[in-house]
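>>> Sequence plus predicted model, see below.
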Amino acid sequence: MYEGPIQDLIDELSRLPGIGPRGASRIAFYLLDAPEEDVFALADTLRKVKESSRFCEVCFNISQDERCRVCRDPRRDRSILCVVEESKDVVAIERTNEFRGLYHVLGGSISPIDGRGPSDLHTRELFTRLADGEVQEVILATDPDTQGEATASYLSRMLRDFGVRVTRPASGLPVGGDLEYADQVTLGRAFEGRQTMFEPSTAGL
């Protein structure tokens, strides 16, 4: 245990995902030894991120404007909607250059152990986006782990009444992994070979 602000900094850094007490100590002492202008620049950047960043009013991706660059792009295919858990998943998929549709960011996954259910995600907004019939396919690109699979299963059931094709990226993705860490080739092929979870009925048409 250290005294004063340095311990406060270690405690705050330890709260970040993937950083334990030892890693937090290394970062804290690195910042302590770094030039003053570099530390102040980092603090200023953190402040600007909180002040200027917002969520897209349509898809809930991170954006500096009311609508993100994907939603503003008229060249995107508006008949295909890719549902992901977090904004970082949008970045991972965009890197593949295999997907030209739109996105919907849920803001997490269903996780009863964490007290997070469907109502805690942007599911209602998703269903609202599907109401006008423009979207013909929904890709459920949640992470291939327990929470992601539960979320995809729930959404697949709920989407049966919307008359859309529901697909899921192929199983080239490692089970229990995150989209964020999948390499571009694997993720691109997973989208290219996505599997159908539900097809809308054409009876009576």
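Perfect, I can see it now.
>>> contacts and neighbour counts: CA atoms only from here.
Noted.
>>> and the residue positioned nearest the centre of the chain, what is it in contact with?
With distances taken as C-alpha atoms, centre = their mean, the residue of the chain nearest its centroid is Glu86 (1.5 Å). Contacts for Glu86 were tallied using C-alpha atoms under 8 Å, 6 or more residues apart in numbering; they are Asn61, Val105, Leu106, Gly107, Gly108.
>>> Please enumerate the strands of the protein.
54-55, 62-63, 77-84, 101-105, 137-140, 165-168, 195-198 (DSSP state E).
>>> so where's the longest helix in this structure?
helix 36-52 (DSSP state H).
>>> unless I'm mixing things up, Gly177 is touching Gly148, no?
No. Under the contact definition of C-alpha atoms under 8 Å, Gly177 does not touch Gly148, with a separation of 9.8 Å.
>>> Neighbour count: these two, which is higher?
Neighbour count, other C-alpha atoms under 10 Å: between Gly177 and Gly148, Gly148 has more, with 23 against 14.
>>> ok, the more buried one touching Val84?
No. Contact criterion C-alpha under 8 Å: Gly148 and Val84 do not qualify, at 9.3 Å.
>>> Find the residues that touch each one of the two.
With C-alpha under 8 Å, 6+ apart, Gly148 and Val84 have common neighbours Thr142.
>>> Okay, buried residues for stretch 58-75 please.
Of the residues in stretch 58-75, Val58, Cys59, Phe60, Asn61, Ile62, Ser63, Glu66, Arg67, Cys68, Val70, Cys71 count as buried by neighbour count, 16 or more other C-alpha atoms under 10 Å.
>>> Below is structure B, check it against A:
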Amino acid sequence: MAGYHALPLELLAEEFAKLPGIGLKSAQRLAYSIISRPEEDVERFANALLSAKRDIHYCPCCQNLTEMELCSVCADEERDHSLICVVESPKDVTALERTGEYTGVYHVLHGLISPIDGITPDKLRIRELLARLQDGKVREVIMATNPTVEGDATAMYLAQLLEPLKVKVTRLAFGLPVGGSLEYADEVTLFKALENRTAM
């Protein structure tokens, strides 16, 4: 970062640049925007950041992000707890919930198997998923990982792992392009993918 900026401004821009998808120019624009705002707005922004970091944790059941003891989906007795949809990240839960059609619960892996990136199965929330299946109450597990090499590899790995448990394992019938992302899919496409899921 050029040294002609005030040091606190440079440091702020450097912090913004550490966020995914934020380049140096965007980081500088964000830093200037923060400086131009009233102090109470900046305090509110800083408090929101700290509150999110301090108060949000993993749901002990599904591993989604929540500020409550259990996330709202796991705590909802109206949901079908015998149906678990396995996704890569909390953003995918949000995408599927937008359809308004899925009535089961979720399990968030927080990543996909990718040996080239050093992500092995033990680094994902697979142990927690297996623990949920021990009581025999789950009738179906839907693999809703993205249709990428890593997503498919993770879904296949989990399907093989779950085979001895005699639970039905299905895969979303993707109306999505290969290499696409659930996060950016529209509600109708996601609903059709859920509706037309296939056995693995």
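The structure has been received and is ready for your questions. It should be emphasised that the depicted structure is a prediction, and the values quoted were computed from it without experimental measurement.
>>> Got a TM-score for the two of them?
Overlay of the two chains. TM-score (TM-score structural alignment, normalised by the length of the second structure): 0.95; 197 aligned residues with a C-alpha RMSD of 1.1 Å.
>>> rewinding a little: reformat the contacts of Glu86 of the first structure as TSV; add distance to Leu159 of the first structure.
As requested, these are arranged in TSV below (distance: C-alpha to C-alpha, whole Å):
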residue	distance to Leu159 of the first structure
Asn61	21
Val105	16
Leu106	15
Gly107	18
Gly108	18
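>>> and the residues you listed, which two are the farthest apart?
Using C-alpha to C-alpha, the contacts of Glu86 of the first structure reach their maximum pairwise distance at Asn61 and Gly108, which is 12.0 Å.
>>> Please tell me how far Ser36 of the second structure sits from Leu19 of the second structure.
Per C-alpha to C-alpha, to the nearest Å, Ser36 of the second structure is found 21 Å from Leu19 of the second structure.
>>> Ignore what I typed, I meant Leu162 of the second structure.
From Leu162 of the second structure to Leu19 of the second structure the distance is 36 Å (C-alpha to C-alpha).
>>> Neighbour count: the two, which is higher?
Neighbours per residue (other C-alpha under 10 Å) separate Leu162 of the second structure from Leu19, with Leu162 holding more: 17 against 10.
>>> What residue in the first structure is paired with the more buried one?
Using TM-score structural alignment, the equivalent of Leu162 of the second structure in the first structure is Leu159.
>>> where does that match sit relative to Arg189 of the first structure, distance-wise?
When Leu159 of the first structure is compared with Arg189 of the first structure (using C-alpha to C-alpha), they lie 25 Å apart.
>>> next one: Asn61 of the first structure
Distance, Asn61 of the first structure to Arg189 of the first structure, using C-alpha to C-alpha: 23 Å.
>>> And for Ala141 of the first structure?
Taking C-alpha to C-alpha, one finds Ala141 of the first structure at 13 Å from Arg189 of the first structure.
>>> Mind checking which of the two has more residues around it?
Ala141 (26 against 17).
>>> Enumerate every residue touching the residue nearest to that one when sequence neighbours are not counted.
Distance criterion C-alpha to C-alpha, 6 or more residues apart in numbering; nearest residue to Ala141 of the first structure, sequence neighbours excluded, is Val84 at 5.2 Å. Val84 of the first structure sits next to Val90, Tyr103, His104, Val105, Leu106, Leu140, Ala141, Thr142, Asp143 when contact means C-alpha under 8 Å, 6+ apart.
>>> Please repeat the previous calculation with a cut-off of 10 Å.
Neighbouring residues of Val84 of the first structure by C-alpha atoms under 10 Å, 6 or more residues apart in numbering: 61, 90, 93, 103-109, 139-143, 148, 152, 179.
>>> Return the residue of the second structure aligned against it.
By TM-score structural alignment, Val84 of the first structure lines up with Val87.
>>> Equivalent analysis for Arg100 of the first structure, please.
By TM-score structural alignment, Arg100 of the first structure lines up with Thr103.
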